[in-house]
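Colleague: Next comes the sequence, and after it the predicted model I'd like to discuss.
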Amino acid sequence: MDKLQNKLTLLCIILGLIGALYVNLFVSATWVESKVQYQTYQTEQGQWAYISRGKEVIIDAVANYADSPVAQHKLDVLTSEPEIKQQWVFIPELGKSPVLLKADYHFEVWSLLPAFIAIALCLISREPLIALFSGIVVGGFMLGKFDIGHDVLIPNLATTDAASILILYLWLLGGLMGIWAKTGAAQAFAQMMSERFVTGPRSAKLVTWMLGVLFFQGGTMSTVLVGTTVKPMADKANVSHEELSYIVDSTASPIAAVIAFNAWPAYIQAFIFVPGVAFLATEADRIAFFFSSIPFSFYGIFAVIGTLLLSLEFTVFSGAPLRKAISRARLTGQLDAPGASPISAKELRETSVPDNYRPHWMEFVIPLICLIGIAVVTFLSTGSPQIHWAFAGALFIAIIFALGKGMQIREMLNGLGIGWKGVVVASIILMLAITIGAISKQLGGGIYLVDLLGEELPFWILPVVLQLLTMIIAFSTGTSWGTYAIAFPLAMPLMWEIAQNEMLTNPEVFMLICFAAVLNGSVYGDQCSPISDTTILSSMTTGCDLMDHVKTQIVPATFAATIAGILWTLCALLMS
């Protein structure tokens, strides 16, 4: 089997490189216009302006759409790149306010090649490092960037976002997990919970589910907090790593879409302005629109309910792969499948407590309370949780605890080293995932998929079409928020146009249904993608093999998405 895997892996890489060179040499980019709607206004001096990040931005000049080199009729006759890539224009059909017109490009179905290669290699080789790097190389060759280190990796990794991830997940998270491993705090906490609250797999999973719901900020914050908290006690209760990682992952972004008192509405509202639509006119209107869509967030609702049922040992909807993992753990005590390769190091799954050091569960709880407290307080005061402050504070308190109880500085530093070593592979995977996501966006994969969508659709099928489209985009790029930036500016005007053409009785309800389909379809794709940061972190913090997590999670997630698609179609037919 190993020889066959190696041959298939090599064949996939070779075919990917051949395809990339073919695109670079023979396939011309297809340029398409995209319209970005801002809430513009005129200043006292008569200049057009808009607000960005709380600051007023003046629009220097506005052209007529017919004369713009970025207009579609000009892009259709291009033989090279357009002279400019974006321009403010007046479009009479869209009102008197200016619109930002942008020139984007794609290579048709070839734009999906890097993501396809990365996902295929993940499935074939079960080695995410090889898969992601191969996808990056393929994408680089397609763009004519053959010096992968200088032209691709350095520009994408030498960014604020990449540095932020490196500091958070390598230094702070790794350091905290290492200190807990060195002091035995996590194991002491697991022992205390096992004695007082957790009596078996069901109660351990229920605690995990409740923490996932409690940390409704979503995304990476939830997966890290919940995963690191529950793993020691879940291991003692014989909860398989596949079911644990599924609960952690499926109560991250799905719960954030349902309990939306977080950064999501403020981020997404910027993409959903449609001129002439009164209920989307102001930022407050658009945030209210987001909250009005929550009853239609069927995927998020069913994903959270599905994990609750699994926590209660009701596995009818969990799928055969997950049931097999549960049976293995309960009967044999093996928390991982045979041949599994967890992406967290063995050192973090073992303790190396000094002989004269006595662990206490408060050494785990107090840093955790500090972490959660800082995140919540900064969210309430600034509107965005300061995750770096939270983890830095928790790490500092954990170190002070250890030194205060008599641990030698040398032992403490050894614990930090253990932690950093334990997450270094996962951190590299995260960095590569960021890079391949940026390349997929640069190649226009999402733009191509949305460009396939015509405007002559029956209104009742649009929610499912948008759901499938965003599922594919998010799965291919590994990001839901990136998918929102691609899909919403294109999908929202399409929803409104179809609602008007079909003369629907309740166009706002129809748009709420379609909006929820985009929101939840992106969550599904991100959650199930092997190149998503939340997927990787759920595996890392629970000690699960990445591809085992993907294969066991995709069955119940797809079941929830199928039910959601049916309900969106029925709602569109009956309520629009």
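Modeller: Thanks, I have the structure now.
Colleague: alpha carbons only for contacts and neighbour counts from here, please
Modeller: OK.
Colleague: For burial, what's the neighbour tally of residue 338?
Modeller: Neighbourhood size, residue 338 [other C-alpha atoms under 10 Å]: 7.
Colleague: next one: residue 165
Modeller: 18.
Colleague: who's in contact with it?
Modeller: 427, 431 (C-alpha atoms under 8 Å, 6 or more residues apart in numbering).
Colleague: Check for me that it belongs to a strand.
Modeller: No - Residue 165 is assigned helix when assessed by DSSP: H, G, I helix; E, B strand; the rest coil, not a strand.
Colleague: put this beside the first:
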Amino acid sequence: MFQQDAWSLMPILVTLLVSLWTRKVVLGLFSGVVVGVLMLQQSINPLSVFGQMVQHYLVPQVTDSYNAGVLVLLVFIGGFVALMEQSGGGHAFAERVTSWVKSKWQVQIAAWFGGIVIFFSDLGTPLIIGPVFRPLFDKLNVSRQKLAFIVDSTASPVAILVPFIGWGVYIMGLIRKELVVAAPDISEWDAFVGAIPFQFYAILAVVIVPVLAMHKMDFGPMARAERAVNEGLTHGYTDVSVKSFSHPNAKAAFVWAPLLVMVSVILVMLVPLGFPFKQISGAVFRAALSSGYFFAATTLILLMAASRVRKIGEGISLYLQGMNNMMQIAIVLVLAWTLSALGKELGTAAYIARIAQAGFPSWLLPAATFVIAAVISFATGSSWGTFAIMMPLVLPTAIAIDSPMLVCIGAVLSGGLFGDHCSPISETTVFASTGSGCDQFEHFRTQLPYALTNGALALTSFVVSGLYPSHYVVFAALAIQILLLWIHSLLGKSVKQSLASNDG
């Protein structure tokens, strides 16, 4: 074990500085790994250092059976997501939903519901729901800023709550790397699922949409955007947008039928083993998920061919392209695993835990984690990169100082998501505004007050959960959110009535 002192923080500090400077988390992680290897090898020969890094650190992470299983599963997920996005099924499903829409609040709820149903792709949601609902929002005089806000609130916030899609698999891969040493008796699945009620920001972000829509509680720049569109103004709109793939033969069944096949395959493989009442080994569960995604993709390829939407060869090409699209995520994971392994050899987490034990209150760790993760995510525009940086530091510290681990996991995830939502440079901001035909800065400006409101509530919830780690805290946070919006709405109406009487 390397001496546990402040020098052990160097790789993570380099990772942070390079990530913030370049806004490229992959480059930051790679730089941190190189610095860690340099410290352990105590050599400045670049050929020797690089050879040692590949042979003794990168390759073992890829060949580890658990890590390999995660990477294989991500590849299958990537292929399926690409097929879903390019099948026309999402467009057909959304079109079916829009046929029932007659009012402003209905169109907002319909877009929100569509975003939840298209849960399998956080970046695909804005590019499917946005273009389909944009004409209907224009027709009913609901601003495109509101549409961008809705699709942004049902993309990442929904995806991060689902354990069996790309987000969940990626996060569990990061969690497991820390638990295998610090808490081997806890599975990464149990940790992720147990932390779901403590993902305060994601839950608040999803719930705020129907509350605003049904009670007309808009405030700040969003309220002004809504008034402007009612007056016939289209400030902040843009023609630079995308169209989701559509085909006259595409059917809504392209969405639900493959998902039904996937669930059926998973249940057939796992129920005889006692699922969900008995714990299933991670390897078996990942094998079942991989099988489910493969057969779901096969079903979708055959459905598209039978409906003459895409030939089988085209479907296979899309599938392989989607697999290839997961390469960057795989690179981030491998580098994050490697940085974590280097940190253990250097004693990074042990040093942080020892410093924290010397005087840092355990109940404050979730709130501090949320703030730090939010700052990193805001500056880099990457929530996934933030998870990779924060998880290896927070989990061992939480266990060492007896801070509620599940709450700390929720704080890492919520902080990364909150910073991403507030960042004008994040991918979700770009995709949500592009898919909705809304100016990128206008979407950032109108969404920010809602994000800050939810962020303040989440921070308060993490303070409370640090002291009293109860699942009921999320219900209190939701109740306070609704109460605050209601009070703000009443104050807004009061001001309007006062102005009207003065004019009179």
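Modeller: Noted; the coordinates are in hand. Note that this is a predicted model, so its numbers are computed, not measured.
Colleague: Need the TM-score between these chains.
Modeller: The TM-score (TM-score structural alignment, normalised by the length of structure 2) is 0.58; 415 aligned residues with a C-alpha RMSD of 5.8 Å.
Colleague: outside of the strand or helix carrying residue 309 of structure 1, which residues touch it?
Modeller: Using DSSP states H and E, residue 309 of structure 1 maps to helix 298-311. With contact meaning C-alpha under 8 Å, 6+ apart, helix 298-311 of structure 1 is reached by 202-203, 205-206, 209, 246-247, 250-251, 253-255, 257-258, 315, 317-318, 516, 520-521, 523-524, 556-557, 560-561, 563-564, 567-568.
Colleague: do the same with stretch 150-161 of structure 1
Modeller: Counting by C-alpha under 8 Å, 6+ apart, 136, 140, 145, 162, 163, 431, 434, 435, 438 sit against stretch 150-161 of structure 1.
Colleague: Pull up the distance across that stretch, start to finish.
Modeller: Counting by C-alpha to C-alpha, to the nearest Å, you get 18 Å between the two ends of stretch 150-161 of structure 1.
Colleague: Show me which positions of that stretch end up buried.
Modeller: Neighbour counts using 16 or more other C-alpha atoms under 10 Å place 152, 153, 156, 157 of stretch 150-161 of structure 1 among the buried residues.
Colleague: Take those residues and keep only those in helices.
Modeller: 156, 157 (DSSP state H).
Colleague: would JSON lines of the buried residues of stretch 150-161 of structure 1 with distance to residue 193 of structure 1 be doable?
Modeller: Listed next are the buried residues of stretch 150-161 of structure 1 as JSON lines, based on distance: C-alpha to C-alpha, whole Å:
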{"residue": "152", "distance to residue 193 of structure 1": "47"}
{"residue": "153", "distance to residue 193 of structure 1": "44"}
{"residue": "156", "distance to residue 193 of structure 1": "43"}
{"residue": "157", "distance to residue 193 of structure 1": "40"}
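Colleague: For the helix holding residue 309 of structure 1, give me the average deviation versus structure 2.
Modeller: Mean deviation of helix 298-311 of structure 1 relative to structure 2 after superposition (mean C-alpha distance after the TM-score superposition for structure 1): 3.9 Å.
Colleague: moving C-terminal of that helix, what's the next helix or strand?
Modeller: Toward the C-terminus, helix 298-311 of structure 1 is succeeded by helix 320-332 as the next helix or strand (DSSP H and E).
Colleague: just checking, what packs against that following helix?
Modeller: Under the contact definition 3 or more C-alpha pairs under 8 Å, 6 or more residues apart in numbering; DSSP states H and E, helix 320-332 of structure 1 sits against helix 241-250, helix 546-575.
Colleague: centre of the chain versus it, how much separation?
Modeller: 27 Å (C-alpha atoms, centre = their mean, to the nearest Å).
Colleague: Give me the buried subset of the contacts of helix 298-311 of structure 1.
Modeller: For the contacts of helix 298-311 of structure 1, a burial check counting by 16+ other C-alpha under 10 Å picks out 202-203, 205-206, 209, 246-247, 250-251, 253-255, 257-258, 315, 317-318, 516, 520-521, 523-524, 556-557, 560-561, 564, 567-568.
Colleague: Show me where the stretch 1-150 of structure 1 has its helices.
Modeller: Using DSSP state H, counting those that start in this stretch, the helices of the stretch 1-150 of structure 1 run over residues 2-26, 72-75, 113-125, 128-142.
Colleague: any idea of the angle the last one forms with helix 546-575?
Modeller: Orientation check (axes from the mean of the first three to the mean of the last three C-alpha atoms, to 10 degrees): helix 128-142 of structure 1 against helix 546-575 gives 70 degrees.
Colleague: Now tell me what touches helix 128-142 of structure 1 from outside.
Modeller: 13, 16-17, 20-24, 113-122, 125, 146, 148, 152, 428-429, 432-433, 435-436, 439-440, 443, 530-531, 546.
Colleague: quick one, helices of the stretch 251-400 of structure 2?
Modeller: 253-270, 282-306, 312-325, 327-346, 348-357, 365-380, 383-400.
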